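Asker: just coords:
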């Protein structure tokens, strides 16, 4: 009866040994995995984005542009006797006073906007004394704000005379500015800038820094489909500082 017991013990002992080997193998693998996890390099982290450079103070920028662009001196209205109607403040185009007293503006855009501060009774564009275009205010509705160019585009070198009569001035009392179209290359530059999709304020700043204050002024007051707040503010500042008028933005 001894042999059967031995055989039974052996038949049971074989699977038990295999089980022990399996457990030992799993234990060793778990220990190795734990060791590797403890000594594994930490996962790579993406670097945090650098903080953005602080935006240039817009008020400082507008002040700088206002100084670079400058403004026209007040013009005497011919024949006026006295009072506020004796002077006119033309915002754009920018002009220079010649030695003979004639105000002359070289305009880069073939279709420059026309803007005077304060209400007007009449605006004309003339050549050799002949009226090419004119507009008169009614008794209750003076002419205010920017006037889009009403004629066909100016050709390079073409000259017309802008005549402006402020509200309250007599019928023959006008301020006059001779408008001279720039050369073809300058006209092309202006048209390219006006069609540029870049922010208008950036374009104005670039021209002002290059000493093209008249072109910068034309860009500033040129009509826009949607006028940014910074452009509105700069327009208002130039009118207030140049003309001493606290008026609504044109």
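Answerer: Yep, that arrived. All of these numbers come straight from a predicted model, not from anything done at the bench. Residues are numbered from 1 along each chain as shown.
Asker: Only C-alpha atoms from now on, for both contacts and neighbour counts.
Answerer: Noted.
Asker: Tell me where this protein has helices.
Answerer: 2-39, 58-69, 184-195, 200-209, 213-221, 229-243 (DSSP state H).
Asker: Neighbours of the residue lying closest to residue 242 once chain neighbours are set aside, how many?
Answerer: Take residue 242 and drop its neighbours on the chain: the residue closest to it by CA to CA, 6 or more residues apart in numbering is residue 71, 5.5 Å away. Neighbourhood size, residue 71 [other CA atoms under 10 Å]: 23.
Asker: do residue 120 as well
Answerer: Residue 120 has 23 nearby residues by other CA under 10 Å.
Asker: Look up how far residue 160 lies from it.
Answerer: With distances taken as CA to CA, to the nearest Å, residue 120 is found 19 Å from residue 160.
Asker: Please apply the same query to residue 221.
Answerer: Relative to residue 160, residue 221 is positioned 20 Å away (CA to CA).
Asker: can you check residue 24 too?
Answerer: 104 Å.
Asker: So which of those two has more stuff around it?
Answerer: residue 160 (20 against 12).
Asker: who's in contact with the more buried one?
Answerer: 125, 126, 127, 178, 179, 180 (CA atoms under 8 Å, 6 or more residues apart in numbering).
Asker: Put this next to the previous one:
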């Protein structure tokens, strides 16, 4: 029963909107499978996601050598690693929270990419009311501490077609350490970008 629920939740979330592979420009193809926050491919940018939480947890399939977070009126946040100790995720949001409507550019350099080759993911903070509502839900779920509550909220978000909220909940730092929730996280990561 539990494995059917997990499979059903994953299939609903993945079928509704497949994860995105962010690519740089045609002359320097660099692909990174971004699982969370939820992003979609777009024409003018590599990938775009509206984030319902101010501190999204970053979940990627591939390890990175470099991560940059750029904002319009702030210094670029940067994390650089070496090939023998790459950046692995999940990674809690490492800088100031994303504000409502705020654009943020993630630049991601995977292993074996040249020093100039980055995948780009554009994030935008959701509306103030949506971000507040998402935070209230996370606070309520955290206070309850029950894995069933988290699974129910994730299922509800998926049934409503709100995959960004479902994945924000599934990968929230506050989620309880529970076998069923871990299995669901692992299944979403395993399916990654559906290649």
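Answerer: Yes, it's here. Computed from a prediction, not measured in an experiment: that's the story for all the values here.
Asker: Residue 119 of structure 2 and residue 20 touch, don't they?
Answerer: No - taking contacts as CA atoms under 8 Å, residue 119 of structure 2 lies outside contact range of residue 20: 11.2 Å.
Asker: out of everything not next to it in sequence, what's closest to the residue nearest the centre of structure 2?
Answerer: Central residue of structure 2 (CA atoms, centre = their mean): residue 36, 1.3 Å from the mean position. Using CA to CA, 6+ apart and skipping residues adjacent in sequence, the residue nearest residue 36 of structure 2 is residue 59, 4.9 Å away.
Asker: What distance do you get for the one you found to residue 70 of structure 2?
Answerer: 18 Å.
Asker: Surely the residue nearest to residue 242 of structure 1 and residue 240 touch.
Answerer: No - in this structure, residue 71 of structure 1 is not within contact of residue 240 by CA under 8 Å, at 10.3 Å.
Asker: where along structure 2 do the strands fall?
Answerer: Counting by DSSP state E, one finds strands in structure 2 at the ranges 20-23, 31-36, 40-41, 47-51, 59-60, 64-71, 74-80, 103-110, 119-125.
Asker: Check which helices and strands the second one sits against.
Answerer: If I follow you right, that is strand 31-36 of structure 2. strand 20-23, strand 59-60, strand 103-110 (3 or more CA pairs under 8 Å, 6 or more residues apart in numbering; DSSP states H and E).
Asker: Please identify which of these is closest to residue 42 of structure 2.
Answerer: Closest to residue 42 of structure 2 of these is strand 20-23 (CA to CA; 9.4 Å).
Asker: The closest one vs structure 1, average offset?
Answerer: Superposed on structure 1, strand 20-23 of structure 2 shows a mean distance to its aligned partners of 2.5 Å (mean CA distance after the TM-score superposition for structure 1).
Asker: against structure 1, where does that strand fall?
Answerer: The aligned range for strand 20-23 of structure 2 in structure 1 is 73-76, by TM-score structural alignment.
Asker: quick revisit: can you add distance to residue 145 of structure 1 and give the helices of structure 1 back as TSV?
Answerer: Compiled in TSV, these are given as follows (distance: least, CA to CA, whole Å):
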stretch	distance to residue 145 of structure 1
helix 2-39	75
helix 58-69	19
helix 184-195	20
helix 200-209	20
helix 213-221	10
helix 229-243	11
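Asker: Check the alignment and tell me where residue 166 of structure 2 lands in structure 1.
Answerer: Match for residue 166 of structure 2 (TM-score structural alignment): residue 216.
Asker: Return the distance of the counterpart of residue 232 of structure 1 in structure 2 relative to residue 175 of structure 2.
Answerer: Mapped onto structure 2 by TM-score structural alignment, residue 232 of structure 1 lines up with residue 182. Separation of residue 182 of structure 2 from residue 175 of structure 2 (CA to CA): 10 Å.
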